[in-house]
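Novice: my questions concern the predicted model and sequence given below.
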Amino acid sequence: MATPHDALTLQMLRWISEGARSYAEVLDVWKSTCPRLTIWEDACADGLVDSAPGMSGRVSLTEKGRRLLSRDFSAPPRSDSAS
């Protein structure tokens, strides 16, 4: 992940993974009307998060979201070429 959008997506996934979050709480924090900042909407469309029905329904990471969050994007790419 290299863009600010990607970094915010990871931040949201970490936040959701830290504890139980209701749908209402997630929307309050992450929903945006800005067409360039659609973190919550894109995570839903990309299959990274799931939620139980209703505003009090629990939001959780999907398997795809957990896999994405578990990757270490801060490490520099590994070079296999010998110097």
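Specialist: Great, that's in hand.
Novice: all contacts plus neighbour counts: C-alpha atoms, from now on.
Specialist: Noted.
Novice: tell me which element the residue lying closest to residue 14 once chain neighbours are set aside is part of?
Specialist: Distances taken as CA to CA, 6 or more residues apart in numbering put residue 69 closest to residue 14, at 7.0 Å, once the chain neighbours are dropped. Residue 69 belongs to helix 63-70 when assigned by DSSP states H and E.
Novice: in this protein, which spans are strands?
Specialist: 21-22, 49-51, 58-61 (DSSP state E).
Novice: mean neighbour count added to the ones you listed, as a markdown table?
Specialist: Formatted as a markdown table, these follow (neighbours: other CA atoms under 10 Å):
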| stretch | mean neighbour count |
| --- | --- |
| strand 21-22 | 18 |
| strand 49-51 | 18 |
| strand 58-61 | 20 |
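Novice: between those, which one is closest to residue 13.
Specialist: strand 58-61 (7.1 Å; CA to CA).
Novice: next up, a structure to set beside the first:
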Amino acid sequence: MKKSVFAAVLIGGLMTGAGLAQAGEYSCKVYCVGPSGTTTVTVRASSASEAASIVDKQGHQVCQAAGHRGASTQTMGTSQCR
């Protein structure tokens, strides 16, 4: 009985801790076309994968603001954000 109570408390603690991830700043490299090149944008996110997802949705706007025609059709990868 004591083991199952301990396990339930431990699992509950891990689940609670998972929700406490703090947002940080991530710089993401975006590949652009017309003229081809790259640009970097900084976003606040709780992980590199979340940052990549945020930037992926706004890639065309990011590239256009940097003077390019738009973003490449390549999906943003986690490795592009640090």
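Specialist: Everything's here; your move. Worth saying up front: this structure is predicted, and the values here are computed from it rather than measured.
Novice: can you give me the TM-score here?
Specialist: Comparison of the two superposed chains (TM-score structural alignment, normalised by the length of structure 2) gives a TM-score of 0.23, and 39 aligned residues with a CA RMSD of 4.3 Å.
Novice: and the helix holding residue 69 of structure 1, which residues are buried?
Specialist: 65, 66, 68, 69 (16 or more other CA atoms under 10 Å).
Novice: correct me, but the last one touches residue 15?
Specialist: No - assessed by CA atoms under 8 Å, residue 69 of structure 1 is found out of contact with residue 15, at 10.7 Å.
Novice: coming back round to it: quick check: the residue nearest to residue 14 of structure 1 vs residue 24 of structure 1, distance?
Specialist: Distance from residue 69 of structure 1 to residue 24 of structure 1, counting by CA to CA, to the nearest Å: 22 Å.
Novice: ok, residues contacting the longest helix seen in structure 1?
Specialist: In structure 1, with assignment by DSSP state H, the single longest helix is helix 4-17. Under the contact criterion CA atoms under 8 Å, 6 or more residues apart in numbering, helix 4-17 of structure 1 has outside partners 1, 30, 37, 39, 40, 43, 59, 60, 61, 65, 68, 69.
Novice: do you know how far the last one is from residue 5 of structure 1?
Specialist: Distance, residue 69 of structure 1 to residue 5 of structure 1, by CA to CA: 14 Å.
Novice: now do residue 25 of structure 1
Specialist: In terms of CA to CA, residue 25 of structure 1 sits 20 Å off from residue 5 of structure 1.
Novice: turn the strands of structure 1 into a markdown table, columns for distance to residue 11 of structure 1.
Specialist: Shown next, in a markdown table, are the strands of structure 1 (distance: least, CA to CA, whole Å):
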| stretch | distance to residue 11 of structure 1 |
| --- | --- |
| strand 21-22 | 14 |
| strand 49-51 | 13 |
| strand 58-61 | 13 |
